[in-house]
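Participant: model the structure of this input:
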Amino acid sequence: MKKIYNILFSTRLTAILFVVFGAAMGIATFIENDYGTQASKALVYNSWWFQLTMLIFVGNFIGNIFRYRLLRKEKISVLMFHLAFIVIIVGAAITRYISYEAIMPIQEGETTNLMLSEKTTLNVHVDDGNEAREINKLYYFTPEIGSETRFIPMVSKFFNFLRGGNNFSLKADFRDKPVTVNYVSFLPNAFEKFEEDTSGEEFLHFVESGGGGRHDHYIKKGEVANIHNALVAFENQTEGAVNIFTENDTLRIKSPFEGNYMVMATQATGTIVKDSVQVFNLRALHNIGSLQFVVPEKGIKGKLVEVSSENKEEHPADKLTIEVVTKNDKKIVDLYGYKYAATPPEMFSMDGLNFRISYGAKQLQLPFSIKLNDFQLDRYPGSNSPKSYASEVTVMDNGENFDFRVFMNNILIHKGYKFFQSSYTITDEYEETHLSVNHDAVGTWVTYLGYSLLYTGLIMILFSKTSRFADLRRMLNKIKKKKEALTILILMFSGLTFAQGSHIQHGMSKVQVDSTLTAQKVSVEHAQRFGSLIIQDENGRMKPVNTFTSELLRKVSKKDTYNGMNANQVAVSMVTNPRIWMSVPFIYVKSANTKLRDILGVPEDQEYLRLSDMFTDRGEYKLSQEVEKAYKKKIKNKFEESVLNVDGRVTLLYQAIINGSIFKFFPLQNEENNKWFSYVEHKLAGFTGTDSLYVANIIPLYSGSLKLATSKKDYSKANEFLESIHKYQHKFGGAVMPSDRKVELEIFYNKYDIFKSLFMYYMYGALFLFIVVMVQIFNGSTLVNKLVKAGIFIIAGLFIYHTIGLGIRWYISGHAPWSNGYESMIYIAWATMLFGLLFGKKSALTVAATTFVTSMILMIAHWNWMDPSIGTLVPVLDSYWLMIHVAIIVASYGPFTIGMILGLISLVLFAITTKNNKRKIDLAIKEITVINEMSITIGLIMLTIGNFLGGMWANESWGRYWGWDPKETWALVSIMVYAFVLHMRIVPGLRSRFTFNMVAVFAYTTILMTYLGVNHLLSGLHSYATGDAAPIPNEIWGWLIVSAIISILAYIKYKKYYKKPSSRDLKK
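Facilitator: Below is the predicted model of the structure:
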């Protein structure tokens, strides 16, 4: 018994649980990516062994509370956060087994008390006409896992084996009549796909574009299909249907509606006469009634087979096939269903019994009703992107009625139920809100109690005089008194060095183009006036022309200027003389992409291409086929990624200089969504009277005035036109225009490009501090000491400049500057520098190393795959929670980055140890290791608090404080890994400083996965997740290889000079 006690409550088991729990969650995110959310729940999150792991965790925590006497007053902080995890797991169990979620769809004006469950159940109803019996069972199914030898499929198979697979068998006895329901198969996101087969039946391939997208239908010979509420019949003449049939070996059509068609090859047109038999034209675009369709070929032979779709939104229903067995009969039944949707049951009679069987969401009832009075949707000005949406509802509860407005982050709570604004559906016929319903009052409050204990305990660790963190501070002060440690700096760095429908015009040479642009270039002062005009981008953001053109230059050419012209001058040239930009070599294409150049027919050494290079003489886009292929593929190779990147640059430039539609200068008076338009759109936009004349002519008049201005250097008339446009914007678009102060500040921000220039400034500061610290080793004079302080002062000044830059971006954008990939990178750099300066009180080396890391982070932020442009927020991110949750989590990456760098430095020190310098290096390693542990402790506290605050945000926004989204899951994986790192000191065999620093280096891979990997390798809900798989960058592989080599070299020296012999070795 004592042996079992020692195992269950040992620190070794604690360490194993951290690793197993973290690894299981990490693997589950890849299972979800490959096989779907339901599979990840079935194989991991809801599996018996995963829940057993949590139960053992709780027991281990409780045992260690007594084993390490955490009930003492001086251990209260450690006790609190250990108790917190126990309480959180208990709260999660209540939520898992007692509570439930649902969706409540309500159309405007409708009153209902019905909702649809999140969990999918198998519902079996049996009766014999007199008596009935019903069975409801919750199941999680997984798709068929292939025989691949990759890691994830193999692990998935093993997990599936542990749970017994999808197999189930429901048995019941109905009046001595045995009934059994057996599992047969499961197909997620099922849809019918046509496969050609010469021995199959004949089908009509019917292609229509309802809902704005292409849809392929295959209508079997002799059948009638309902397509968007319109009947289409093939070889089965049916009244009220569009009939397509064969007569005298010719395909014909008879329609109940008038229509027309256009033969696409010849552009010939014709009409469809109602109720008249006519020859049917293949490969012609038909408009009949509500249908717009093409039939590309005659009837083809084949068959429809059901497969699993990658498009889960278009094909949400899963197919569950079961076998129903009675005493004398059996039947195979196909069921379709998915969460939040009630599907019609399959009804049949067999062996004297009546069956009604369904699979999918369960319909639940509220003890009160809700009426939707009004659904409100606000969009960003001039955009279809939703800014916010809300539901005005009335709660009806036995005469006690009250009104409430439900919107994102503003929830309705009544009788233990919480209602959240989830989504909506808007059609021409109705508006419908989707309220997310959560019934988890007890589980939520228990979990929140755990969160409170957790936050309090973690914060107390930082300030308690009896905590491990306080011990580390005292240890660091003792080490600092030993001045010998400083001499190691020269040893560290002695061996390290850091070390761009009309016919396309071809023919103008670059010299001619540049000469023309130079001759027409306006003055910097005038261009600055033009750059301060406001335009509305495609997402509805109002910004200066200067910002737009700066973004266009960076996206298209990867430069900030062109041929001596700044962004404002380029903007004037594009608006007033767009055609010449067809011949400007402006579109950047990577030099290694020779395949793309071959397709375009340009020289392999031509780095920048002209827009005219992208089109044939007939105006056909040369990349159209390659773009279409690339868009269809989920996992894209490097060539396909480059095709899409170049296509994006071409599209942006085309919109700017061919049709000018992207320069939206002009607000339309009384436009309900405050949409602005370009001058070429004035007819379609609906401008009338003098406004129409003004919008149509002001840009051409302005262009004409520039010819006089550039020749005579007199911009007075041109300035008058710009002032006129500025006044027009204020008169009709003032409600959405940014203030003049904000415009000036944004132009200032663009001009100085604060974060891009900071990269080099931080680098220079880091090198300067490294040099003076090394000089200080040999000469501790007052001057040198002052230079060290000056270096830190300079870096602190750069940090203040960094802070000001973040503040300016916050003010300009109107939201906290950590809402997308680029913003989070510059914020991580800021947080890293902040903690480096805080630890710099103890170690100038830490400041130098941190400054170097900060410069690297800012450099990465300005690589091509990061977009520095300021954008708008989706509604769920427009919340104060963004400032709290995201700020804390992303800031935690700073201490973890410092921990990784200090770990590498320690390993280098181990690797260069000799017999003569061991004493000095040992002191330096002790100092760095203590700082490293302090840094990781702070990072872990921040990441833990930030991640669980994210749970509170989710609960307050859509009613679920934990949903196993890959981003939050990998944050929890990181917490588990770094908790393991900090617990290593109490685990026998893992207590050495070498092991700690080495694991601290490689633990950083979980932070990289949390921050970057989830966005590029997995699909998730978070703001810059892409959902498309991407390769791991070579830089990360390089870092891992170098770290591994350094670790091996360090271990050799560690084993020789530092490792203490074990008791077994001593006996030998």
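
Participant: please make it C-alpha for all contacts and neighbour counts, starting now.
Facilitator: Noted.

Participant: which strands and helices sit next to the top helix by length along the chain?
Facilitator: If you go by DSSP state H, the chain has its longest helix at helix 918-958. Judged by 3 or more Cα pairs under 8 Å, 6 or more residues apart in numbering; DSSP states H and E, helix 918-958 is in contact with strand 417-426, helix 441-463, helix 468-480, helix 488-494, helix 887-911, helix 966-983, helix 993-1008.

Participant: one more, so I can put them side by side:
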Amino acid sequence: MIKTLKIFFTQKVFSLLIIIYIILLVIATFIEKKFSTETAQALIYYSKWFEFFMLILIINFIGNLIKYKFFNKKKLPIFIFHISFIFIFLGGVISRYFGYNGTLSLREGEKSNNLISNKKYFNINLSDNNNCLKSNIYYILSNFNKNSKKRFFLKNFFYKNNLIFQIENYIKNVKEIFLVDKFGRKYINIITSFKGKPNNNFLKDGTIKNIGGLYFSFNKHVKGIINFWEKGNKIYIQAPIEIFNNKKKETGVLNHNLISQIILTSFYRIRNLNFFIEKSPLFGNIYYIPINNYYNYSNYPSSLRAKIFKNKKIKKFNFLIKKNFNLIKTNLNLGGKILSLRYGQKILNFPFYVKLKKFILEKYPGSSQPSSFKSQLQIIDKDKIINYNIYMNNILDYKGFRFFQSGYNSDEKGTILYVSHDFIGYFISYMGYIFLIIGMIFTFFCKETRFYKLKSKLNRDILI
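Facilitator: You can find the predicted model right below:
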């Protein structure tokens, strides 16, 4: 055992570990470029084995410091130089496990005290008429773990009734197709138009669907949304807002229950959404086929198939995750209790408000290309108001929150800020960088270092 430790705590082993570490970073960069950031995170960056490898590396590093007695007075500069890497590593660990970051979007005149996290979670809610319990599970969906059959055991989730959530399959970038089947479910096809291109939106009998930012239902009357239903081979519509078509104008106002018959192939417009229904309801099934998992088609959604186990009951379901991992909600009935499942970013709060007074974008003369942009902000913390400008290389640091200028809205009336909260992690990392600089400077001038001895030998050789 002692002999093994002596072999492990050597400079050769440390050099080998450093080479492996560099190779892993190169591989991770290649995976991120070839596949996706999520795949690189699942395979390397956020994997348990990579964390274990980093732990082995730092143990070897500390062991070498002790073995070669870098902590004595004569080797103090070298010790400071090497100990800086431990501080940098420790700061990174704290940042990873205790810090968080996200995005804050503000329009001019708007204030907010919440941001959207960069990490993505499964959010599971289970409720009845009297109680509601929530669980957030951090998980990375990627092509790598698409068939992992990952299980999450949620103990005492609802009145000591254990619940198991299991991922069955994940397909990145899918296209929805409808196949006619007389034994399938009933659907209507709401055809929308975007930039002159028709898009099929199949709405299943008894369900609700978000189409173009508006909620539609078919044979499921829900107050406050646009309802379709079938009666006598005819389709009717009822909406709480104005409906326009190419022949006449029809209005439906909430609580007035105005009902209109849909004219097939006739164009309708609700707000900015243009649509028509070409045929009577169809019987069939929806399937999702992959477009190409090796490229990032951001306009296509992803498909997730999962199971929920509650006692002896099993509920299977599929749902889509739209581009940018927007929160997609699915309601399931589990023995009289309603389960809601979402995947995506979650809302994080901070203990003060940030208000955007004005966003300023400057462009190169005679060009539409931006030369610089900045955000004029106000920090509103109870009775205290602080004015601050954020622009490139000028960040706002307040109560452990750091705000960076990240982007802006296309109409130049809003800003996008990157926010991080990790005061301790940043402080320890910066301490490490300070020690690194001090150690390098001392190494140049301390007589006990190898660098100083080589410099002295070189000077003697020159004089000879």
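
Participant: fetch the TM-score of the aligned pair.
Facilitator: Both chains were compared after superposition, and using TM-score structural alignment, normalised by the length of structure 2 their TM-score is 0.75; 422 aligned residues with a Cα RMSD of 4.5 Å.

Participant: among the helices and strands packed on helix 918-958 of structure 1, which is the most enclosed?
Facilitator: Comparing these by mean neighbour count (mean count of other Cα atoms under 10 Å), helix 887-911 comes out on top with a mean of 25.

Participant: against structure 2, where does that one fall?
Facilitator: Alignment note (TM-score structural alignment): helix 887-911 of structure 1 is unmatched in structure 2.

Participant: what do you get for stretch 385-397 of structure 1?
Facilitator: Counting by TM-score structural alignment, stretch 385-397 of structure 1 sits on residues 369-381 of structure 2.

Participant: buried stuff in the matching stretch?
Facilitator: For stretch 369-381 of structure 2, burial by neighbour count (16 or more other Cα atoms under 10 Å) applies to 373-380.

Participant: give me every residue that touches the equivalent of residue 124 of structure 2 over in structure 1.
Facilitator: Following TM-score structural alignment, the counterpart assigned to residue 124 of structure 2 within structure 1 is residue 124. Contacts for residue 124 of structure 1 (Cα atoms under 8 Å, 6 or more residues apart in numbering) come out as 134-136, 355-358.

Participant: out of those, which two sit at the greatest distance?
Facilitator: Using Cα to Cα, those span at most 13.6 Å, a distance reached by 136 and 355.

Participant: out of these two, which sits in the more crowded spot?
Facilitator: residue 355 (21 against 14; other Cα atoms under 10 Å).

Participant: so which helix or strand takes in that one?
Facilitator: strand 353-379 (DSSP states H and E).

Participant: that strand vs structure 2 - mean distance after superposition?
Facilitator: In the superposition with structure 2, the average deviation recorded for strand 353-379 of structure 1 is 1.9 Å (mean Cα distance after the TM-score superposition for structure 1).

Participant: which secondary structure elements does that strand contact?
Facilitator: Secondary elements touching strand 353-379 of structure 1 (3+ Cα pairs under 8 Å, 6+ apart): strand 100-107, strand 111-127, strand 330-337, strand 346-350, strand 386-397, strand 431-439.

Participant: corresponding residues in structure 2 for the fourth one?
Facilitator: Right, the one you point to is strand 346-350 of structure 1. So strand 346-350 of structure 1 sits over residues 330-334 in structure 2, by TM-score structural alignment.

Participant: doesn't residue 133 make contact with residue 123 of structure 1?
Facilitator: No. Contact criterion Cα atoms under 8 Å: residue 123 of structure 1 and residue 133 do not qualify, at 10.8 Å.

Participant: of those two, give the one with the bigger neighbour count.
Facilitator: residue 123 (18 against 13).

Participant: with adjacent residues omitted, what lies nearest to the more buried one?
Facilitator: residue 136 (4.6 Å; Cα to Cα, 6 or more residues apart in numbering).

Participant: assign that neighbour to helix, strand or coil.
Facilitator: strand (DSSP: H, G, I helix; E, B strand; the rest coil).

Participant: wait, it touches residue 126, no?
Facilitator: No. Counting by Cα under 8 Å, residue 136 of structure 1 stays clear of residue 126, with 11.7 Å between them.

Participant: so where is stretch 367-376 of structure 1 in structure 2?
Facilitator: Against structure 2, stretch 367-376 of structure 1 falls on residues 351-360 (TM-score structural alignment).
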